[in-house]
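Engineer: Here is my input; please provide its structure:
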Amino acid sequence: MDTRVALIGIIVEDPGAVDALNGILHEYSAYIIGRMGIPYRQKHINVISIAVDAPQDCISALSGKIGRLHGVSTKTAYSNVIFSGEQKTQNT
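Structural biologist: From the prediction side, this is the model:
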């Protein structure tokens, strides 16, 4: 199965969305490489970055589910490298 590495940037403006967000991330935990969360207390928001290695449709589904949460914004940046098993190819 072909996979890509991607970074999902998340901004949480509604603290009430955190439980739902964590539930979604738990569903996709097999694909998550790492996670970093930064509370920005002065602005009352949280900034989260999630690194994933997954098939592109899984990454899109994850980002879409997160983006549909009230008070949550997300953007995804993809690596141009596609991994097929142990081999990698450049996506141009």
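
Engineer: alpha carbons only for contacts and neighbour counts from here, please
Structural biologist: OK.

Engineer: Show the subsequent helix or strand relative to the longest strand anywhere in the chain.
Structural biologist: Of all the segments of type strand in the chain, defined by DSSP state E, the longest one is strand 72-84. With elements assigned by DSSP states H and E, the helix or strand that comes after strand 72-84 is strand 87-90.

Engineer: please give me the structure for this one as well, since I'd like to look at both together:
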Amino acid sequence: METRVAIIGIIVEDIDSVEKLNGILHNYGQYIIGRMGIPYREKAISIISLAVDAPQDVISALSGKLGRLPGVSTKAVYSKVTGKGENEGSHEKTDR
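Structural biologist: This is a model prediction of the structure:
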């Protein structure tokens, strides 16, 4: 299946949603390339940047589930780079 690389920006304004947010991220862990979280104490929010490589429908589902949590806002930005999933072909280039 074709995958896309994307960044999901997450703003958490309700600290009570963090446990559910982390549970959702755990369930999608196989697609997560990396995560960076920044607590912005002066504004009492957290900012999370999530890099993913997944089919587009999986990215949309993840972003949607997170965005439906109380006090959580999300936005996905997609790369133009596409590719096959790990199990569907090699990304290696050979010089033969």
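
Engineer: Any idea what the TM-score is?
Structural biologist: After superposition, the two chains reach a TM-score (TM-score structural alignment, normalised by the length of structure 1) of 0.91; 87 aligned residues with a C-alpha RMSD of 0.9 Å.

Engineer: Just give me how far the longest strand of structure 1 sits from the chain centre.
Structural biologist: The gap between where strand 72-84 of structure 1 is centred and where its chain is centred comes out at 8 Å by C-alpha atoms, centre = their mean, to the nearest Å.

Engineer: and it, what does it pack onto?
Structural biologist: The elements that strand 72-84 of structure 1 packs onto, with contact taken as 3 or more C-alpha pairs under 8 Å, 6 or more residues apart in numbering; DSSP states H and E, are strand 2-12, helix 56-67, strand 87-90.

Engineer: Tell me the secondary structure at Leu21 of structure 2.
Structural biologist: Reduced to three states with DSSP: H, G, I helix; E, B strand; the rest coil, the structure at Leu21 of structure 2 is helix.

Engineer: Hmm, it is touching Gly64, no?
Structural biologist: No - the pair Leu21 of structure 2 and Gly64 does not pass the contact test of C-alpha atoms under 8 Å, sitting 11.6 Å apart.

Engineer: Would you enumerate the residues in contact with the residue nearest to Gly34 of structure 2 when sequence neighbours are not counted?
Structural biologist: Of all residues not flanking Gly34 of structure 2 in the chain, Ala51 sits nearest, at 5.2 Å (C-alpha to C-alpha, 6 or more residues apart in numbering). The contact partners of Ala51 of structure 2, taken as C-alpha atoms under 8 Å, 6 or more residues apart in numbering, are Val5, Ala6, Ile7, Ile8, Ile32, Ile33, Gly34, Arg35.
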